[in-house]
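Undergrad: Quick one, structure for this:
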Amino acid sequence: MQYLENDQKHRHEIEDRILAVEEKEQSLRAQEAPQIVKFNLRGQIFATIIILSLVGSLFYSIYKDYYWIAGGSIIVTIIAILPQWFNKDRKKADPNETDRK
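TA: Below you'll find the model as predicted:
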């Protein structure tokens, strides 16, 4: 009987340590959340500026009859947008999956 009581006590100690680690991780996530939002917003703004500049260079190249530059702008714009489409499909497939890049 003493063996079972010691085993149960040991399991409770392990679970208490696991809960303490989880609480610490949750508090760190709560502290980091505003920075994550800030950097995500910066990334979205930067990506929008790049895409708009590529589209602008496309129209300007067509206007100046530089079709090879326009073709390059189209290709680079498509390459820049494609990962977002694939990423969106992956998140729809498994909403509980965390992105750890």
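Undergrad: From here on, just use CA atoms for contacts and neighbour counts.
TA: OK.
Undergrad: Helices along the protein, start to end?
TA: Using DSSP state H, the helices of the chain run over 2-63, 67-93.
Undergrad: Any chance of a markdown table for those helices, columns mean neighbour count?
TA: Listed next are these as a markdown table, based on neighbours: other Cα atoms under 10 Å:
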| stretch | mean neighbour count |
| --- | --- |
| helix 2-63 | 12 |
| helix 67-93 | 13 |
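Undergrad: quick one: Ile62 from Ala70, how far?
TA: According to Cα to Cα, to the nearest Å, Ile62 stands 6 Å off from Ala70.
Undergrad: Here is a second sequence; please produce its structure as well for comparison:
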Amino acid sequence: MGVLFSATPAEFRAGVVSRDELNALQANPPAWLTDLRRNGPHPKQVVAAKLGVSISGLARAGITEPLTTAEIEQLKAENPEWLEHERGVQAEARKEAARLKQR
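TA: Reported below is the predicted structural model:
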């Protein structure tokens, strides 16, 4: 679902969601799900994707906690050296993966 499980409502965390219920949540998300997707806090895989870095890159930068959309946007605006470096690392990894795939 692309959201931090611990940020979901308690009743959602306490229950079991069937495949049909999950499909319904995806097709017609409730307000809490829409809000979490828009504002966070986001799990690390979403944070990494929004910043254009790897999860390992986040760890190297010391980012281990979930971030909100506002915090992610602030990092993008500040563009610290580590972010620029990790984006370059990610770009090189993608190039290498594409090169290997062509072989």
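Undergrad: So after superposing, what's the score?
TA: In this superposition the chains share a TM-score of 0.29, using TM-score structural alignment, normalised by the length of structure 1; 43 aligned residues with a Cα RMSD of 3.3 Å.
Undergrad: can you tell me the helix or strand for Phe12 of structure 2?
TA: Secondary-structure assignment from DSSP states H and E places Phe12 of structure 2 in helix 10-14.
Undergrad: next helix or strand past that helix?
TA: As assigned by DSSP H and E, the chain's next helix or strand after helix 10-14 of structure 2 is helix 19-27.
Undergrad: Quick check: what element follows that next one along the chain?
TA: Once helix 19-27 of structure 2 ends, the next helix or strand along the chain (criterion: DSSP H and E) is helix 31-39.
Undergrad: which strands and helices sit next to that next one?
TA: Helix 31-39 of structure 2 is packed against helix 69-78, with contacts defined by 3 or more Cα pairs under 8 Å, 6 or more residues apart in numbering; DSSP states H and E.
Undergrad: Tell me which residues of the helix it packs on come out buried.
TA: By 16 or more other Cα atoms under 10 Å, the buried positions in helix 69-78 of structure 2 come out as 69, 72.
Undergrad: Just want the angle from it to helix 31-39.
TA: 10 degrees (axes from the mean of the first three to the mean of the last three Cα atoms, to 10 degrees).
Undergrad: What is helix 69-78 of structure 2 packed up against?
TA: The helices and strands touching helix 69-78 of structure 2, judged by 3+ Cα pairs under 8 Å, 6+ apart, are helix 31-39, helix 44-51.
Undergrad: Count the residues that sit near Arg38 of structure 2.
TA: Using other Cα atoms under 10 Å, Arg38 of structure 2 is surrounded by 14 other residues.
Undergrad: residues touching it, list them.
TA: By Cα atoms under 8 Å, 6 or more residues apart in numbering, the residues touching Arg38 of structure 2 are Thr69.
Undergrad: if I look at it, how far off is Ala48 of structure 2?
TA: To Ala48 of structure 2, Arg38 of structure 2 is 15 Å away according to Cα to Cα.
Undergrad: just Ala24 of structure 2 next, same as before
TA: Distance check for Ala24 of structure 2 against Ala48 of structure 2: by Cα to Cα, it reads 27 Å.
Undergrad: what about these two, which has more around it?
TA: Ala48 (20 against 12).
Undergrad: ok, now how distant is that one from Asn23 of structure 2?
TA: The gap separating Ala48 of structure 2 from Asn23 of structure 2 is 25 Å, by Cα to Cα.
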